[in-house]
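Colleague: The sequence isn't on hand, but the structure is:
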């Protein structure tokens, strides 16, 4: 597949996604997960921050949940900001 086709596929995925969970979301504005969460909100996505240490608090006005199992609605995409060894196998 060419790079152009890959770009088109990514663009289509992003156009079809509405609800995005950000696992490892941080309140620290210096962390990449904070920047991504902020950017996604600015682009109009419905973003759900996921971080067990911050559960119940809010990041950029969004209520933080402890885990993906605490989200009780369909999620179109999950962005993971954790080391692979800290994530369960899929």
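Modeller: That came in fine, so what should we check first? The structure presented is a predicted model; accordingly, all values stated were derived computationally and were not measured.
Colleague: switch to C-alpha atoms for all contacts and neighbour counts from now on
Modeller: Fine.
Colleague: so what's residue 37 up against?
Modeller: Residue 37 sits next to 22, 25, 47, 49 when contact means Cα atoms under 8 Å, 6 or more residues apart in numbering.
Colleague: Let me fix that, I meant to ask about residue 38.
Modeller: So residue 38 contacts residue 60 (Cα under 8 Å, 6+ apart).
Colleague: what helix or strand does it sit in?
Modeller: helix 32-42 (DSSP states H and E).
Colleague: this is the comparison structure:
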């Protein structure tokens, strides 16, 4: 499905809190600079990476999994290899029944 600019604007207007799965503390990794950019633009970024749980990124504690995230996540952004994505999407939809954007 192709998203129009208007579709993307609508998504971003309704989004305030984003769980970023697979975020890296390494500033040269795409997951890091995308999450940092989002946080600089005013979004609350909830970093999710079991290997770095308990550390702090973008002013937030890194969570081990989506189960450890607040209930009011609006979007889940996934930075994992494609073969790992389907179970993360399933977990996100189960954890956040009203989730509108992955």
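Modeller: Ah, there it is. Treat the numbers as computed from the prediction; the structure is a model and nothing was measured.
Colleague: circling back: can you check which part of the second structure the helix holding residue 38 of the first structure sits on?
Modeller: Mapping helix 32-42 of the first structure onto the second structure (TM-score structural alignment) gives residues 30-40.
Colleague: Where do the strands of the second structure begin and end?
Modeller: Along the second structure, counting by DSSP state E, strands occupy 17-21, 44-48, 56-57, 60-61, 75-78.
Colleague: So which of those is the most surrounded?
Modeller: strand 44-48 (a mean of 28; mean count of other Cα atoms under 10 Å).
Colleague: What distance do you get for the residue nearest to residue 17 of the first structure when sequence neighbours are not counted to residue 54 of the first structure?
Modeller: Nearest non-adjacent residue to residue 17 of the first structure, counting by Cα to Cα, 6 or more residues apart in numbering: residue 76, 5.2 Å away. Distance, residue 76 of the first structure to residue 54 of the first structure, using Cα to Cα, to the nearest Å: 22 Å.
Colleague: higher neighbour count, these two?
Modeller: Legend: neighbour count by other Cα atoms under 10 Å for residue 76 of the first structure and residue 54, higher for residue 54 (18 against 14).
Colleague: how about the more buried one, what's its partner in the second structure?
Modeller: Aligning on TM-score structural alignment places residue 54 of the first structure opposite residue 52 in the second structure.
Colleague: for residue 18 of the first structure, same thing?
Modeller: Using TM-score structural alignment to pair residues, one finds that residue 18 of the first structure aligns to residue 16 in the second structure.
Colleague: report the longest helix in the first structure, please.
Modeller: Ordering each helix of the first structure by length in residues (DSSP state H) puts helix 3-16 first.
Colleague: one step back: tally of neighbours for the closest residue to the match of residue 54 of the first structure other than its chain neighbours?
Modeller: Excluding its sequence neighbours, the residue lying closest to residue 52 of the second structure (Cα to Cα, 6+ apart) is residue 62, at 6.4 Å. When neighbours are defined as other Cα under 10 Å, residue 62 of the second structure has 28 of them.
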